[in-house]
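> no sequence on this one, just coordinates:
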């Protein structure tokens, strides 16, 4: 990928993360911001929007760090296992393990006596379903081999990025960070191949412009040459 497209990916993901968090934050944390709208406190609404936008920038940076780390891990995985099928099998096992832990570990750590396990299962299913949808779109845009890696990234890597808030387990922050990360991760995953194609085209155009033009030499036609008569 060219440096220009890499910078474009960084800033577009940054802007997307800030904007998405700024909008979603008002819905997810409505109880906190509801008085601002009821009393039409415009200054407080704008300040809250800027604060949520800044938080979204942090979420976006975490998302991009996770994406860069996954691209590296994916290459290492292919190199270690020497087979795409075997590496995909390992990724499937890790996906199932993470989905199970999203239910079991959170339920054992934060549930109280009499609490239902259903909300914990529902959240894990939501993460898995989001990953499957994004992976399906990615596979349709590229090839079927991209499906499992896409699910792995959307489920496993998103969960790892999500850990700081999961440990606190504050409901508003849990959903706010999750949705923001899913949006940023899905965007990066779905636009990567387009930017790679664009970068390759730009490199080809530059190489054509940089290649020296070979001047055409005139080839003398022997039939047109005048033969001097011998004395």
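Yep, that arrived. Predicted, not measured: the structure shown is a model, and the values here were computed from it.
> Please count neighbours and contacts with C-alpha atoms only from this point.
Noted.
> Neighbours of residue 100, how many?
Neighbour count of residue 100, defined by other CA atoms under 10 Å: 15.
> and it, what is it in contact with?
Neighbour list for residue 100: residue 124 [criterion: CA atoms under 8 Å, 6 or more residues apart in numbering].
> What spatial separation is found between it and residue 124?
8 Å (CA to CA, to the nearest Å).
> same question, residue 160
In this view, residue 160 and residue 124 are 13 Å apart by CA to CA.
> Which residue of the two possesses the greater neighbour count?
More crowded of residue 160 and residue 124, by other CA under 10 Å: residue 124, with 20 against 15.
> what sits up against the one helix or strand residue 31 maps to?
Residue 31 belongs to helix 30-38 when elements are defined using DSSP states H and E. The contact list for helix 30-38 (CA under 8 Å, 6+ apart) reads 26, 42, 44-45.
> if you set the cut-off to 10 Å instead, what comes out?
Residues from elsewhere that reach helix 30-38 (CA atoms under 10 Å, 6 or more residues apart in numbering): 24-27, 40-46, 48, 172.
> Any quick ChimeraX command for the buried ones out of those residues?
In ChimeraX, this line selects whichever of the contacts of helix 30-38 come out buried by 16 or more other CA atoms under 10 Å:
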select :24,25,26,45,48,172
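> Tell me the one among the contacts of helix 30-38 nearest to residue 9.
For these, the residue nearest residue 9 by CA to CA is residue 24; the value is 21.9 Å.
> Find residues that contact each of residue 160 and residue 124.
Common neighbours of residue 160 and residue 124 (CA under 10 Å, 6+ apart) are residue 98.
> Show me where the protein has its helices.
Ranges of helices in the chain, per DSSP state H, are 3-28, 30-38, 42-81, 84-110, 118-141, 147-152, 158-168, 171-210.
> and those, which is most packed in?
helix 147-152 (a mean of 23; mean count of other CA atoms under 10 Å).
> What is that one packed up against?
Here helix 147-152 touches helix 42-81, helix 84-110, helix 118-141, helix 171-210, going by 3 or more CA pairs under 10 Å, 6 or more residues apart in numbering; DSSP states H and E.
> switch the cut-off to 6 Å
The elements that helix 147-152 packs onto, with contact taken as 3 or more CA pairs under 6 Å, 6 or more residues apart in numbering; DSSP states H and E, are helix 118-141.
> now the angle from the helix it packs on to helix 158-168?
Angle, helix 118-141 to helix 158-168, by axes from the mean of the first three to the mean of the last three CA atoms, to 10 degrees: 160 degrees.
> could you check the distance from residue 29 over to residue 23?
Counting by CA to CA - residue 29 and residue 23 are separated by 11 Å.
> Kindly report the same for residue 55.
Counting by CA to CA - residue 55 and residue 23 are separated by 12 Å.
> ok, residue 135 - contacts?
147, 150-151 (CA atoms under 6 Å, 6 or more residues apart in numbering).
> okay, now the one to match up with it:
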């Protein structure tokens, strides 16, 4: 992928993360922000949105760092296991293990007379979103892409999410989760299109150079004929 499309991916993901966080923050923390909407304090609404937009930019950078780290780990995994199917099996085991830990560790750490349902529901939500995004990724490419996409959408998202999970503030949990999921899904689904666009741009440049080279040769031949 050329530098232009890398910058395009970075900037669009950055904006998507900021906007998603700005909107998700109002929903996740509605109890706190409802009074400003009831009084229609436009200045306070805009300033709050700008603040959450800025936090969303940070979430977006975390998402992008996680994505490029996973691409590196994925290449190492393919090299170590020397088989895409074996590496996919390892990733599937890790998906199950990490989702189990997401439920179990949070439950034994934070549950105080609460049932398992709320902790289990969060993991199920993450798994459903991961399955949906992985399905579309598979449709874009091939069947081998399903497990890596599911791994990225679940395991990597949870790793990116850890700072908020340790605090266990429900409003912040959803405030960070939604931008991470949207940014991760966007990067996963747009990457192939950007690679194809980069290849087309490269082929277009090559064709343009070949055309200009041929024109230069023809021009040189015509000048030789005139001198004769």
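Sure, I can see it. Everything numeric here is computed off the predicted structure, so don't read it as measured data.
> returning to that earlier point: how far out from the middle of the chain is the helix holding residue 31 of the first structure?
32 Å (CA atoms, centre = their mean, to the nearest Å).
> if we can go back for a sec, ok, so of the contacts of helix 30-38 of the first structure, who is nearest residue 106 of the first structure?
For the contacts of helix 30-38 of the first structure, the nearest to residue 106 of the first structure is residue 172 (15.7 Å; CA to CA).
> Aligned to the closest one, what sits in the second structure?
Using TM-score structural alignment as the criterion, residue 172 of the first structure maps onto residue 171 of the second structure.
> Contact partners for that match?
28-29.
> Residue 183 of the second structure versus that one, what's the distance?
Separation of residue 171 of the second structure from residue 183 of the second structure (CA to CA): 19 Å.
> Quick check: closest non-adjacent residue to the most centrally placed residue in the second structure.
Nearest to the mean C-alpha position of the second structure, counting by CA atoms, centre = their mean, stands residue 184 at 1.7 Å. Of all residues beyond its chain neighbours, the one nearest residue 184 of the second structure is residue 63 (6.1 Å), with distances taken as CA to CA, 6 or more residues apart in numbering.
> For residue 16 of the first structure, see how far away the counterpart of that neighbour in the first structure is.
By TM-score structural alignment, residue 63 of the second structure lines up with residue 63 in the first structure. Relative to residue 16 of the first structure, residue 63 of the first structure is positioned 11 Å away (criterion: CA to CA).
> likewise residue 83 of the first structure?
The value you get for residue 83 of the first structure to residue 16 of the first structure, if CA to CA is used, is 35 Å.
> swap in residue 93 of the first structure?
31 Å.
> go on, residue 180 of the first structure?
If you go by CA to CA, the gap between residue 180 of the first structure and residue 16 of the first structure works out to 9 Å.
> coming back round to it: save the helices of the first structure as JSON lines, and put in distance to residue 216 of the first structure too.
JSON lines is the format used below for those (distance: least, CA to CA, whole Å):
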{"stretch": "helix 3-28", "distance to residue 216 of the first structure": "36"}
{"stretch": "helix 30-38", "distance to residue 216 of the first structure": "73"}
{"stretch": "helix 42-81", "distance to residue 216 of the first structure": "46"}
{"stretch": "helix 84-110", "distance to residue 216 of the first structure": "49"}
{"stretch": "helix 118-141", "distance to residue 216 of the first structure": "44"}
{"stretch": "helix 147-152", "distance to residue 216 of the first structure": "51"}
{"stretch": "helix 158-168", "distance to residue 216 of the first structure": "59"}
{"stretch": "helix 171-210", "distance to residue 216 of the first structure": "18"}
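> Point out the one among those that comes closest to residue 217 of the first structure.
helix 171-210 (21.3 Å).
> quick one, the closest one and helix 118-141 angle?
Using the same axes, to 10 degrees: helix 171-210 of the first structure against helix 118-141 is 10 degrees.
> Give me the distance between helix 171-210 of the first structure and the centre of its chain.
6 Å.
> Mean distance between that helix and the second structure after superposition?
Compared with the second structure after fitting, helix 171-210 of the first structure deviates on average by 0.5 Å (mean CA distance after the TM-score superposition for the first structure).
> cool, stretch 55-68 of the first structure as well?
Averaged out, stretch 55-68 of the first structure is 0.3 Å away (mean CA distance after the TM-score superposition for the first structure).
> Roughly how far does residue 165 of the second structure sit from residue 126 of the second structure?
14 Å.
> shared neighbours, these two?
By CA under 6 Å, 6+ apart, no residue touches both residue 165 of the second structure and residue 126.
> Grab the nearest non-local neighbour of residue 45 of the first structure.
Here the residue nearest residue 45 of the first structure, using CA to CA, 6+ apart, is residue 36, at 6.1 Å.
> and that neighbour, what pairs with it in the second structure?
So, by TM-score structural alignment, residue 36 of the first structure is matched to residue 36.
> Using the aligned residues only, give the average distance of the helix holding residue 31 of the first structure to the second structure.
So helix 30-38 of the first structure averages 0.7 Å relative to the second structure (mean CA distance after the TM-score superposition for the first structure).
> What of stretch 97-107 of the first structure?
Mean deviation for stretch 97-107 of the first structure: 0.4 Å (mean CA distance after the TM-score superposition for the first structure).
> roughly how far is that stretch from the heart of the chain?
23 Å.
> same deal with stretch 107-127 of the first structure?
27 Å.
> what's the span of it from first residue to last?
16 Å.
> residues in contact with that stretch?
For stretch 107-127 of the first structure, contacts defined as CA under 6 Å, 6+ apart pick out 99, 102-103.
> change it to 7 Å
Applying CA atoms under 7 Å, 6 or more residues apart in numbering, the set of residues contacting stretch 107-127 of the first structure from outside is 99, 102-103, 155.
> tell me which of those residues is nearest to residue 12 of the first structure?
residue 155 (22.1 Å).
> wait, what's in contact with that closest one?
With CA under 7 Å, 6+ apart, residue 155 of the first structure has these contacts: 95, 127-128, 131.
> Then residue 93 of the second structure?
Not one residue lies near residue 93 of the second structure by CA under 7 Å, 6+ apart.
> Please consider this matter closed, and thank you.
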